[in-house]
Every structure is written in structure tokens, then in C-alpha cells.
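Peer 1: Below is the sequence, then the predicted model.
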Amino acid sequence: MTGLPPAAGPREIYRIDWLPGTDVLHGTCHCGREHTAQDPVEMWEWMLAHPQGHATGEPRGNGS
């Protein structure tokens, strides 16, 4: 037992990968939408604005 409380339900997972050899970041939101950007602030603003900018009715893929 680690002393940590049990998970309180599903977690939202955000992922940002750096594309080696470039200045490009590739983000994947917990909803499955993807976006690329060179600016890390732009990337986080896009992810945290959910669902603005990537509502469920929009097609999946590069949001740039």
C-alpha cells in the first residue's frame, strides 16, 4: 500500500510530443483531437480550451 488515495474516476490525458529535428510540437487531447504548433503556449491554450477549437463535431486530424 502506497498511502495514495484511489483514483476518483477517469483521468484526462493530454500528450505533447516534440518532432525530432524540427521546432514542431504535436499534441493529442484527451478527446483524441490532434494539433501541431511551434509555440508551446499556443499548444497548451488549444488543449485547455476544450471543447472550443476542437468540438466533437469537427473532423479529427491536424488542427493547424
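Peer 2: Received, thanks.
Peer 1: Please make it C-alpha for all contacts and neighbour counts, starting now.
Peer 2: Will do.
Peer 1: quick one, strands of the protein?
Peer 2: Along the chain, counting by DSSP state E, strands occupy 15-18, 25-28, 34-37.
Peer 1: Tabulate those strands (JSON lines), appending distance to Glu45 and mean neighbour count.
Peer 2: JSON lines is the format used below for those (distance: least, CA to CA, whole Å; neighbours: other CA atoms under 10 Å):
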{"stretch": "strand 15-18", "distance to Glu45": "12", "mean neighbour count": "14"}
{"stretch": "strand 25-28", "distance to Glu45": "11", "mean neighbour count": "19"}
{"stretch": "strand 34-37", "distance to Glu45": "11", "mean neighbour count": "20"}
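Peer 1: A further structure is provided below for comparison with the first:
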Amino acid sequence: MHWVPGSDRLRAVCHCSAARDFEDPVALWDWLLAHPSGHRPAVPEPTPVPAAAGVS
């Protein structure tokens, strides 16, 4: 959360880099805590294991 210089506004910044300005700190926290619903880091794709050479 950042104070916007020269204004009475607060800027919320999510860890995903989404940002939004607010006048009401309660609305700011509601947005941060719910942005976006179910917000989770991406799950990496599994890497296939190469077959061993010369094994039958």
C-alpha cells in the first residue's frame, strides 16, 4: 500500500503487480485480500524424465 503524493488517495499493489487507487482504506484492504479470488501462484508443468539410453 502506498500514499499517492499530492492527494488523499492510497494505492494498493498486489504481489501480481495489479494496482488500484482508493480513497477508503477499508475498500483498499477488501480489494487486496480478495484480488483476485483464489489468487495463487502458477503451478509449474511437470518435466518428463528422459528414458535411459541402452536399457531394454
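Peer 2: In hand now; what should we look at? Just so we're clear, the structure is a prediction, and the values are computed from it rather than from any experiment.
Peer 1: In a markdown table, list the strands of structure 1 along with distance to Met43 of structure 1.
Peer 2: Converted to a markdown table, those look like this (distance: least, CA to CA, whole Å):
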| stretch | distance to Met43 of structure 1 |
| --- | --- |
| strand 15-18 | 8 |
| strand 25-28 | 7 |
| strand 34-37 | 6 |
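Peer 1: Now check structure 1 for the residue matching Val4 of structure 2.
Peer 2: Here Val4 of structure 2 is matched to Leu19 in structure 1, going by TM-score structural alignment.
Peer 1: Could you pull out the helices in structure 1 for me?
Peer 2: 40-48 (DSSP state H).
Peer 1: still on that earlier bit, what about the match of Val4 of structure 2, neighbour count?
Peer 2: 11 (other CA atoms under 10 Å).
Peer 1: Likewise for the one 10 residues further on?
Peer 2: Using other CA under 10 Å, Cys29 of structure 1 has 19 other residues around it.
Peer 1: Tell me which residues touch the residue opposite it in structure 2 once aligned, please.
Peer 2: Cys29 of structure 1 maps onto Cys14 in structure 2, with residues paired by TM-score structural alignment. For Cys14 of structure 2, the contacting residues are 32, 35, by CA atoms under 8 Å, 6 or more residues apart in numbering.
Peer 1: any idea how far Cys14 of structure 2 is from Pro5 of structure 2?
Peer 2: The gap separating Cys14 of structure 2 from Pro5 of structure 2 is 19 Å, by CA to CA, to the nearest Å.
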